[in-house]
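Colleague: Provided below are the primary sequence and the corresponding predicted coordinates.
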Amino acid sequence: MAYDLEEQEQIASIKAWWNQHGNLLTWVLIVALASYAAWTGWNTYQRNQSTQASQLYDELQKAVAAKDNAKVQRAAADIGSKFGKTAYAQMAALTAAKSAFDASDVKTAKERLQWVINNGSADEYKAIAKIRLAGILLDEKAYDEGLKLLSSGIPSQFDADVADRKGDILVAQNKIPDARVAYQSALDKMDQKNPGRQLIQLKLDAIGGATAKLVG
C-alpha cells in the first residue's frame, strides 16, 4: 500500500524520534514493569507471611488455653524468627511473656517483653511491653530501672497506665508524696468509665492521698 507524501513525512518523524528516544523509553517501561512486578510480589509475600503467622498464632493460643508453656514459648520463638516483621510476632511475644510469668519463668518473661521493646514495629505493643516489664522490675526491686523504662517512648494514650505503674514503684521506694501525685495523675488521665479507676483510687486512699470521685 502506497503512502502519500504527508504520511511518509509522519513516519519519518516517528522513526527519527524513536531513534533518539526509543532506547530511553524502553528502559523506562522496563523499570516501571519491574517495579510493578516487585510491588505485586511484595504484597503477595506479605499476605503469605501474615497467613502463615496467623496459623502459628492460633497454635500458640491453643497452647495457652492448655497451659502448655513450653509449647507457647516454641510457637512464639517460631513466629518471631520467621515472621518477626508482622504484628503477630509482637502479639505472640506479649502472650508468651504472660505465659512464662504465670509459669514462674520470670527470666523468659523478661526476654519476651524486651524483644518487643527492641524489635516491635508498633509503638502500642512496645508501650504495653514496657509497662509490663516495669511491673516485673518492681517485683525485683529494680526501681530505678523500672522508672527509667517508663520515662520515654510511650504514646500518650498510655499515660494513665504509666502513671499508675510509676505510683506503684514510688510506693515501694517509700516516696509517698510522689506516689500520690502519680496516682492522682493516673486518675485524671483515665477515662471516667474505666473500671481500673477503682483500684487506683484504693491505692491512693491507702497512702492517704486526695480523694477522687468515682463513677458508679
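Modeller: Yes, it's here.
Colleague: Please count neighbours and contacts with C-alpha atoms only from this point.
Modeller: Fine.
Colleague: gap between Gln20 and Ile14?
Modeller: Distance, Gln20 to Ile14, using C-alpha to C-alpha, to the nearest Å: 10 Å.
Colleague: show me where this protein has helices.
Modeller: With DSSP state H as the criterion, the chain has helices at 5-65, 69-82, 87-102, 106-119, 123-139, 143-149, 159-172, 176-189, 196-206.
Colleague: and the comparison structure, right after this:
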Amino acid sequence: MAVDEYRTDDEQLDALRRWWSENGKSLAVAVVTAVALSFGWQTWQASEEQNLAQASDIYQALLRNISIGAPADESSKYADELINDYAETTYAQFAAFHLAAIAVGMDKLPEAERQLRWVLKHAAKGSDSAQLAELRLARVLGASGQTEKSLAILQGGADGHFAAAYAAAEGDVLLTAGRNDEARLAYQKAMALGGIEGSASSSVSQKLQSLMPAAVLNDVPVAVETVDETENQPGQGE
C-alpha cells in the first residue's frame, strides 16, 4: 500500500494546505483565464455572426446590381468590399468569382487569374469553391496560351460532379492548342463520366463529332450530360 493511504485527516489537510500554498495562485490564474476565455469565445462568436450578416447584406446588394444590369464598376465596389473586409467568408470568394468574370469579359486575363488564385488561397481544399476556381483558372490559363499549366490543373482530376467539367475543359484547351487526338479522348472521357446537361451537352457532342473519323460518327450520341459550372451559392460545399 502507498503511504498516502495511511495519512490521517490532519495529514491530508496539511498536504492540501501546502499544495494550495504552492499552486493556489497559478490555479486561480487558470480559473480566471478559463472564465475570460469562455467570455471571449462568446464575444468572438457574436462578432463573427454579426460579421457574416454584414457580408451577407453586401453580397445581396452585389446580386441585385448584377440582376438589374448595373455598370460593372458599381458591382465591383461591393465585390471589392467583401474581398477586402470579409475575406474569410464564402461571400468574399463568390465576389472574387464575379470580379474574375468581369475581367474575362474585358479580356483582362491576368486580372482574372489573380482573382481566381485568391479564391484558391482562401477556399477549403477540395471544396466546391476550390474545384470551381481551379476549373476556371485552367480555362483562363489556356486562353492565355499557358497550355501546360492549364493541363496540369485539369489532369490533376476533380471529385464528384466536377469531374466531367474538368475533362470537357481539358478537351477545349487541347483543341485550342491544335492537339486534336488528345482533345477527342478528353471529350470522350467527359461523355463517359456523364452528369451534364443543357447547352454544354450539345457543345461537347458537336466538338467530339467534328474530331471523329466519318466512319464512326453514327456511333456518337447526339447529346451528353454536362456539369453545371455555375457558381454555388454560399453555404454549398463549404
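Modeller: Arrived safely. What you see is a predicted model; the values in this text were computed from it and never measured.
Colleague: just to revisit the earlier point, using TSV, please lay out the helices of the first structure together with mean neighbour count and distance to Ala212 of the first structure.
Modeller: Output for those, formatted as TSV (neighbours: other C-alpha atoms under 10 Å; distance: least, C-alpha to C-alpha, whole Å):
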stretch	mean neighbour count	distance to Ala212 of the first structure
helix 5-65	13	38
helix 69-82	20	40
helix 87-102	23	31
helix 106-119	20	33
helix 123-139	21	24
helix 143-149	17	24
helix 159-172	23	14
helix 176-189	21	7
helix 196-206	17	7
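Colleague: what's the counterpart of Ile176 of the first structure in the second structure?
Modeller: Alignment note: Ile176 of the first structure maps to Asn180 in the second structure; criterion TM-score structural alignment.
Colleague: Would you confirm that Ala212 of the first structure contacts Leu187?
Modeller: Yes - at 7.5 Å, Ala212 of the first structure and Leu187 qualify as touching, with contact defined as C-alpha atoms under 8 Å.
Colleague: overlap in contacts of those two?
Modeller: Residues within reach of Ala212 of the first structure and of Leu187 at once, by C-alpha atoms under 8 Å, 6 or more residues apart in numbering, are Gln201.
Colleague: quick one: contacts for Met91 of the first structure?
Modeller: Residues near Met91 of the first structure by C-alpha under 8 Å, 6+ apart: Tyr125.
Colleague: Now which residue in the second structure aligns to it?
Modeller: The alignment partner of Met91 of the first structure in the second structure, by TM-score structural alignment, is Phe94.
Colleague: go on, Asp144 of the first structure?
Modeller: By TM-score structural alignment, Asp144 of the first structure lines up with Glu148 in the second structure.
Colleague: and what of Gln201 of the first structure?
Modeller: With TM-score structural alignment as the criterion, Gln201 of the first structure matches Ser205.
Colleague: returning to that earlier point: reformat the helices of the first structure as CSV; add distance to Gly216 of the first structure.
Modeller: Formatted as CSV, those follow (distance: least, C-alpha to C-alpha, whole Å):
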stretch, distance to Gly216 of the first structure
helix 5-65, 33
helix 69-82, 38
helix 87-102, 31
helix 106-119, 35
helix 123-139, 27
helix 143-149, 32
helix 159-172, 19
helix 176-189, 15
helix 196-206, 10
